[in-house]
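S.K.: Give me a model of this one.
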Amino acid sequence: MQESAKRLPIVVLISGGGSNLQAIIDAANNDLPVEIRAVISNRSDAYGLERAQQAAIPTAVLDHTHYEGREAFDTALIELIDSHQPQLVVLAGFMRILTPEFVRHYQGRLINIHPSLLPEFRGLHTHRRAIEAAASHHGATVHFVTDELDGGPLILQAQVPVLADDSEELLAARVLEQEHKIYPLAIRWFAEGRLEMRDHTVVLDNQPLEKPAQLEA
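M.R.: This is a model prediction of the structure:
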């Protein structure tokens, strides 16, 4: 295990079960060079908080219903995140639309994972929509966050086939397996200094990506 000083400090934001958080925790316990400084949720009942506590990671709850509006909540969230001095902020099922001010504050060091092959199926209910659209493939995307919903520069994708007898739940489960692979990988690239956003473009190993990297099956 690497020394803490050589690990990238990150903060993870969640709203629910935290399975992607668990994938990051497991990778960090292996050889992913990150230090998870805190896990923050806008919901006190998010199971991901328990996952973090079991891993001895500091947790905090910032309930958005206690704030007048989005701007006030995001201002408080910035203050809380910055108290942990992360170099990367990781959205792992954080079900909040972030204000432009928040996104600008973390520009280039804020990433998200979305359960579709962006730019297809932005927003919610992606698996149902993929089935209804008779898509041949579906998947997940890691991207830098901008103030366009699910519209930031695309880093890495993984595909799964959409099968004839797929239900929303079956398809979701297969996509989630891929999410657990690509999110730690994208975080690794950032931690190792291989990944950055320049002028709204993803740069990997000093090469601008014209299209997102693909996880090889």
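S.K.: When you work out contacts or count neighbours from here on, use the C-alpha atoms and nothing else.
M.R.: OK.
S.K.: Can you name the residues that contact A191?
M.R.: By Cα atoms under 8 Å, 6 or more residues apart in numbering, the contact set of A191 is 7-8, 33-34.
S.K.: ok, so of those, who is nearest F144?
M.R.: When these are ranked by distance to F144 (Cα to Cα), L8 comes first, at 17.0 Å.
S.K.: residues near the closest one, how many?
M.R.: 21 (other Cα atoms under 10 Å).
S.K.: related to what we said a few turns ago, for the contacts of A191, which two are the farthest from each other?
M.R.: Farthest pair in these (Cα to Cα) is L8 and P33. Separation: 6.2 Å.
S.K.: returning to what we had before: going by neighbour count, which of the contacts of A191 comes out on top?
M.R.: For those, the largest number of neighbours (other Cα under 10 Å) sits with V34, at 29 neighbours.
S.K.: I figured that one was touching I25, is that so?
M.R.: No - with contact defined as Cα atoms under 8 Å, V34 does not count as touching I25 (9.3 Å).
S.K.: Quickly find the element holding the nearest residue to P58 once chain neighbours are set aside.
M.R.: Excluding its sequence neighbours, the residue lying closest to P58 (Cα to Cα, 6 or more residues apart in numbering) is A38, at 4.9 Å. Counting by DSSP states H and E, the element that carries A38 is strand 34-41.
S.K.: That strand packs against which elements?
M.R.: Under the contact criterion of 3 or more Cα pairs under 8 Å, 6 or more residues apart in numbering; DSSP states H and E, strand 34-41 touches strand 8-14, helix 19-30, helix 47-54, strand 59-61.
S.K.: Contacts for that strand next, please.
M.R.: Applying Cα under 8 Å, 6+ apart, the contact partners of strand 34-41 are 4, 7-15, 25, 28, 49, 52, 57-63, 84, 86, 94, 188, 191.
S.K.: run this one through as well so I can compare:
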Amino acid sequence: MSNGKILSEDFVKMNIDKTVMKENKLQIALLISGSGTTMEAIIKACQKGVLAGLVEPTVVVSSRQDNQGIKKAKKYGIKTFVVRPKDFLTSEAFGERLIEIFRDFDIDLVSQNGWLPLTPPNVVKRFSGKIINQHPGPLDGKRPGFGGKGMYGARVTCARLAFLRVTGQENPWTESTIHYVSERFDEGSLIRVVRLAVPLFSRPVTIAQLRKNSQKLIEMTKLIQKKLLPLEHRNVIAVLRAFAEGNPPHFIRSQPLIPSGQERILLEAKKLARELFP
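M.R.: Sure thing, here's the model as predicted:
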């Protein structure tokens, strides 16, 4: 009888310990729209990597139905939801559904990893300072950078490379960027960046020349994308760990990303990137 009592007390204690461990972890929601490659890297880091015991991937929300990301999340036993903007009459209603999910799962931090919709203002306000976004190129807050509406995936890398080709910068580079989410695309404060050197170009060219001979730019874009992806994974994982430890970083550029007088080149580079990667 006494043995049964001891076992019962031990069982209760074990359950309490597990609950405490879970409560001490940073509960995160992962927002995706596609294949979920970064999402999967985060989940693996939480289960057996540098985020184990610190971060709990509690829920995955996808803006698209039946994508690979949802399938991957289910494989790891993560609760999933599909929340599509087109299913709601207003942006506010779309946001209320997201807020409802985050509230139901006691979410501490939201991480956008390949999330394409503009996050509604009511969500941004409700979770101010608690929503981060992964971006595959250099940003500069509210100043001009390689972000904005329609700038995602290969388009970002392509625009950056085109800009570098035209301006003829020495020691060319691109970046993986993690930043806070604001009410406008890619204008939130920067948190952490990781640079990647890109090949030095022989001489400056014009946007017209790049458009005429676009195949090399397309091939280089795909190559740099492959090199940048693992850096993106490590970057967002490092940021999540910092949040879990209560010490999130911040990054401020010492000078504008786009020098005065080169804003038009930036716009033309973005336009070309959207043409080459429709």
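S.K.: Show where the strand holding A38 of structure 1 falls in structure 2, residue numbers please.
M.R.: Per TM-score structural alignment, the counterpart of strand 34-41 of structure 1 in structure 2 is residues 55-62.
S.K.: Helices along the stretch 101-250 of structure 2, start to end?
M.R.: 121-126, 154-167, 207-212, 214-244 (DSSP state H, counting those that start in this stretch).
S.K.: Tell me which of those helices is the most buried.
M.R.: helix 154-167 (a mean of 25; mean count of other Cα atoms under 10 Å).
S.K.: Run through who's touching that helix.
M.R.: With contact meaning Cα under 8 Å, 6+ apart, helix 154-167 of structure 2 is reached by 136-137, 146-147, 172, 174, 201, 203-207, 210, 217-218, 221-222, 224-225, 265-266, 269-274, 276-277.
S.K.: To which residue of structure 1 is I43 of structure 2 aligned?
M.R.: Alignment note (TM-score structural alignment): I43 of structure 2 maps to I25 of structure 1.
S.K.: what's the distance between its match and A5 of structure 1?
M.R.: Distance of I25 of structure 1 to A5 of structure 1, given as Cα to Cα, to the nearest Å: 18 Å.
S.K.: Between the two, which is the more surrounded one?
M.R.: A count of neighbours by other Cα under 10 Å puts I25 above the other of I25 of structure 1 and A5, at 20 against 10.
S.K.: re the thing from before, which of the contacts of A191 of structure 1 line up with contacts in structure 2?
M.R.: Comparing the contacts of A191 of structure 1 with structure 2 on both residues aligned by TM-score structural alignment, their matches' Cα atoms under 8 Å, the contacts found in both are 7-8, 33-34.
S.K.: I6 of structure 2 is nearest to which of the helices of the stretch 101-250 of structure 2?
M.R.: Nearest to I6 of structure 2, of all the helices of the stretch 101-250 of structure 2, is helix 214-244, at 35.1 Å by Cα to Cα.
S.K.: Quick one: map L80 of structure 1 onto structure 2.
M.R.: The pairwise alignment with structure 2 assigns L80 of structure 1 to I101, based on TM-score structural alignment.
S.K.: repeat for G152 of structure 1
M.R.: Alignment note (TM-score structural alignment): G152 of structure 1 maps to G188 of structure 2.
S.K.: Also F94 of structure 1?
M.R.: Correspondence of F94 of structure 1 to structure 2, assessed by TM-score structural alignment: W115.
S.K.: thought that match was touching S35?
M.R.: No - proximity of W115 of structure 2 to S35 does not meet the contact threshold set by Cα under 8 Å, at 10.6 Å.
S.K.: Quick check: neighbours shared by those two?
M.R.: By Cα under 8 Å, 6+ apart, no residue touches both W115 of structure 2 and S35.
S.K.: got the contact list for the most centrally placed residue in structure 1?
M.R.: In structure 1, the residue lying closest to the centroid (Cα atoms, centre = their mean) is N112, at 3.1 Å. The contact partners of N112 of structure 1, by Cα under 8 Å, 6+ apart, come to 90-92, 142-145.
S.K.: ok, 10 Å please
M.R.: 13, 89-94, 141-145, 150, 152, 154-155, 183 (Cα atoms under 10 Å, 6 or more residues apart in numbering).
S.K.: In strands, which of those residues fall?
M.R.: Cross-referencing the contacts of N112 of structure 1 against strands under DSSP state E gives 13, 89-91, 141-144, 154-155.
S.K.: Out of the residues you listed, which comes closest to G69 of structure 1?
M.R.: L13 (18.6 Å).
S.K.: what residue of structure 2 matches up with that closest one?
M.R.: Here L13 of structure 1 is matched to L31 in structure 2, going by TM-score structural alignment.
S.K.: OK, contacts around the aligned residue in structure 1 for K125 of structure 2?
M.R.: Matched by TM-score structural alignment, K125 of structure 2 corresponds to R104 in structure 1. Contacts for R104 of structure 1 (Cα under 10 Å, 6+ apart) come out as 110, 145-147.
S.K.: Please apply the same query to I99 of structure 2.
M.R.: The contact partners of I99 of structure 2, taken as Cα under 10 Å, 6+ apart, are 93, 107, 122-124, 126-127.
S.K.: Looking at structure 1, name the residue matched to K71 of structure 2.
M.R.: By TM-score structural alignment, K71 of structure 2 lines up with E50.
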